[in-house]
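**Student:** A predicted structure for the sequence below; I have some questions about it.
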Amino acid sequence: MMQIDQEKCIGCAKCITDCLVRDIVMEDGKARIKNESCFKCGHCIAICPADAVSSTEYEMDEVKEYKAEKFEVPAENLLNFIKFRRTIRQFKDQKVEKDKIKKIIEAGRFTPTGSNQQDVAFTVIENEIEQFRKLILENLNEKGKEILDNLSPKTQKFKKYAEMWIKMYQDFQNKNLENDLLFFNAPLIIVVSANSTVNGALASANMELMANALDLGALFSGFTIRGAKGKDNLRKFLKIKENKEIVTTLVLGYPDVNYLRTVPRKEADISWL
């Protein structure tokens, strides 16, 4: 429940003006939250100049007061940071510290979600990577054989992937992990699931940027998503809740490669109206 300390409230009405669902009213010069249509977005907490608003459902200790020197990032620096990040496929044999993992997840947790659903969940894999690899490669091998057995003009474009998946599974069986094209021998994997694909994808993008800020490298593993799709054994292994779908798989670790500059991209496809 959201609540307003009537002793602190100065009646400025800023929370009322900013409330999307109009769940706050003014009574006797003080704001009061009805808690009828509120979806706990927290804008009233953030905007109150008297720090009079709180929630009984969340930890208020994690609320931070705005300080420009700690919160603001120069726009040009941020843009360059985004341009410089690269997908990493070479990782050091080095564990990722727990505090860094927690910061990556925090970046996902505080990413906005539609209607403040906060529906994003995280499965952190460190000790069971080998079992995860086995399950994914078994499924990819199965999908690869199915594609090759049913080739048509429509599925011809998947032939090279099918052959690659079968080869990856064979390498795994032969313990040829030097050619690990799934996880590239990274020490950490975070699987992101959500009710909404958009919410999960937005959270994942912020998590990847946080990983880069922590001097880590990241790879979004599309093969893993393909190998997990529609497989109950993977959902059970990853502890995916019934109402959620796997959105991304972040492969993480310390990069064993150094890049020296950004790379060019196609011009933006823009329609000005």
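**Tutor:** Looks like it arrived, so ask away.

**Student:** contacts, neighbours, all on C-alpha from now
**Tutor:** OK.

**Student:** what sits closest to Ser204 if chain neighbours are left out?
**Tutor:** Gly108 (6.3 Å; CA to CA, 6 or more residues apart in numbering).

**Student:** Gln90 now?
**Tutor:** The spatial neighbour of Gln90 that comes closest, neighbours along the chain excluded (CA to CA, 6+ apart), is Asp256 at 5.2 Å.

**Student:** so what's the residue count around the one you found?
**Tutor:** Number of residues near Asp256 (other CA atoms under 10 Å) recorded here: 13.

**Student:** rewinding a little: what about the residue nearest to Ser204, distance to Leu273?
**Tutor:** For Gly108, the distance to Leu273 (CA to CA, to the nearest Å) stands at 33 Å.

**Student:** in the helix or strand the residue nearest to Ser204 falls within, what counts as buried?
**Tutor:** Secondary structure assignment for Gly108, by DSSP states H and E: helix 98-109. Neighbour-count burial for helix 98-109 flags Ile101, Ile104, Ile105, Ala107, Gly108, Arg109 (criterion: 16 or more other CA atoms under 10 Å).

**Student:** can you list the residues you listed in JSON lines and add distance to Val63?
**Tutor:** As requested, the buried residues of helix 98-109 are exported to JSON lines (distance: CA to CA, whole Å):
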{"residue": "Ile101", "distance to Val63": "21"}
{"residue": "Ile104", "distance to Val63": "18"}
{"residue": "Ile105", "distance to Val63": "17"}
{"residue": "Ala107", "distance to Val63": "15"}
{"residue": "Gly108", "distance to Val63": "17"}
{"residue": "Arg109", "distance to Val63": "14"}
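
**Student:** okay, one more to line up with it:
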Amino acid sequence: MKEQHIIEVNKDICIGCSLCKNDCPVNNIIIKDKKSVIKNQDCIKCGHCVTICPTKAITMTGFDEPPIEFTKQHTLDSNELLMAIKSRRTIRKFKNKEVTSEIIEQIIESGRFTPSAKNAQDVSYIVLGDDKSKYEEIAVKFFRRIKPIVSLWMKDAKEVTIDDNFFFKKAPIAIMVVTKDKISGSLAASNMSLMAESYGLGVLYSGFFTSVVNNLPKLRKHLNLKSKGHVVTTLVLGYPDVKYRRTAQKEIANVRYL
């Protein structure tokens, strides 16, 4: 985490119910004199104690916004969710239609609230909008140069045409997910793509652009990426200009029950 956060207990309203103590994943809370006591401030600051307290006696400093109160328990329809997953396709044809800033903010918000390893919250995002063609141009030139080499170990690459829109497919938006931890970044990207699709957007995971960014110093410099900034994936987003009518067939899952 970038900021320092202090966990505080308001003993005037703490009822000593032990909910926070029992739910703390690092055993950092004790009950003393029927009140919650934080052992030290070196925990992972996961916020479980804040979210579970029935009297709002536990708070955490250093955030720009208060916790959101739940008026109900939010659940997803399991059948609808499964069909949404089954019907997902990688989109490579996009309409010439703008994606609003409000939708982009919601997509990033779904990434922000995705759990991260040790609650590091070290995932960041680079939104490529109207000026993304200049970054794509650099990547295209590089990829054209290395295509003969790539074709030696990737047979499909021989048949690929690298045009000027090879990476972003004329989509209006691309979002780069940046973090040192690949798992945290991948989880965030997965939630972001689901959120994008809930708005009717199509998604392309541009692995090629991601690889170029991580290996081309010139492009990293243009994107102002620091040396430790690893791009986990690039989500290319826009309204799809293609309609799929049925699911793609998949092989049976390889599962072992022990």
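**Tutor:** Received the coordinates, thanks. Predicted model only: the values in this text are computed from it and were never measured.

**Student:** send over the TM-score of the superposed chains.
**Tutor:** Laid over one another, the chains give 0.91 as their TM-score (TM-score structural alignment, normalised by the length of the second structure), with 253 aligned residues with a CA RMSD of 1.8 Å.

**Student:** on that earlier part again, mind reading off the mean deviation between the helix holding Gly108 of the first structure and the second structure?
**Tutor:** When the second structure is superposed, helix 98-109 of the first structure averages 0.5 Å from its matched positions, counting by mean CA distance after the TM-score superposition for the first structure.

**Student:** hmm, back to that, greatest separation within the buried residues of helix 98-109 of the first structure: which pair is it?
**Tutor:** Distances among those were taken as CA to CA; the most separated pair is Ile101 and Arg109, at 12.3 Å.

**Student:** right, and His43 of the first structure touches Cys19 too?
**Tutor:** Yes - counting by CA atoms under 8 Å, Cys19 is a contact partner of His43 of the first structure at 7.1 Å.

**Student:** where does stretch 118-135 of the first structure end up in the second structure?
**Tutor:** Counting by TM-score structural alignment, stretch 118-135 of the first structure lines up with residues 121-138 of the second structure.

**Student:** buried residues, the matching stretch. List them.
**Tutor:** Neighbour-count burial for stretch 121-138 of the second structure, counted by 16+ other CA under 10 Å, picks out 121-126, 128, 132-133, 135-138.

**Student:** show me the two of those residues that sit farthest apart.
**Tutor:** By the measure CA to CA, those have their two most distant members at Gln121 and Glu137, which lie 31.7 Å apart.

**Student:** what do we get in the first structure for Ile68 of the second structure?
**Tutor:** In the first structure, Ile68 of the second structure lands on Val63 (TM-score structural alignment).

**Student:** what about the strands in the stretch 1-150 of the first structure?
**Tutor:** For the stretch 1-150 of the first structure, strands defined by DSSP state E, counting those that start in this stretch occupy the ranges 2-4, 24-27, 30-33, 53-55, 121-125.

**Student:** which part of the second structure matches the second one?
**Tutor:** Following TM-score structural alignment, the partner segment of strand 24-27 of the first structure in the second structure covers residues 29-32.

**Student:** mean shift of the matching stretch relative to the first structure?
**Tutor:** Using mean CA distance after the TM-score superposition for the first structure, the mean distance for stretch 29-32 of the second structure is 1.7 Å.

**Student:** list the contacts of that stretch.
**Tutor:** Surrounding stretch 29-32 of the second structure, the residues in contact under the criterion CA atoms under 8 Å, 6 or more residues apart in numbering are Gly16, Ser18, Cys20, Lys21, Ser36, Val37, Ile38, Lys39.

**Student:** ok, how many other residues are close to the nearest residue to the fourth one once chain neighbours are set aside?
**Tutor:** If the residues on either side of it in the chain are set aside, Lys21 of the second structure comes closest to Ile29, at 5.0 Å by CA to CA, 6+ apart. Other residues within reach of Ile29 of the second structure by the criterion other CA under 10 Å amount to 19.

**Student:** just Asn116 of the first structure next, same as before
**Tutor:** 13.

**Student:** for Asp18 of the first structure, see how far away the nearest residue to it once chain neighbours are set aside is.
**Tutor:** Of all residues not flanking Asn116 of the first structure in the chain, Cys41 sits nearest, at 5.9 Å (CA to CA, 6+ apart). Note on Cys41 of the first structure: its distance to Asp18 of the first structure, by CA to CA, is 11 Å.

**Student:** more neighbours: the two, which one.
**Tutor:** The neighbour count for Cys41 of the first structure versus Asp18, taken as other CA under 10 Å, is higher for Cys41 (16 against 13).

**Student:** from Asp122 of the second structure, how far out is the aligned partner of the more buried one in the second structure?
**Tutor:** Under the alignment (TM-score structural alignment), Cys41 of the first structure pairs with Cys46 of the second structure. Cys46 of the second structure sits at a distance of 13 Å from Asp122 of the second structure (criterion: CA to CA).
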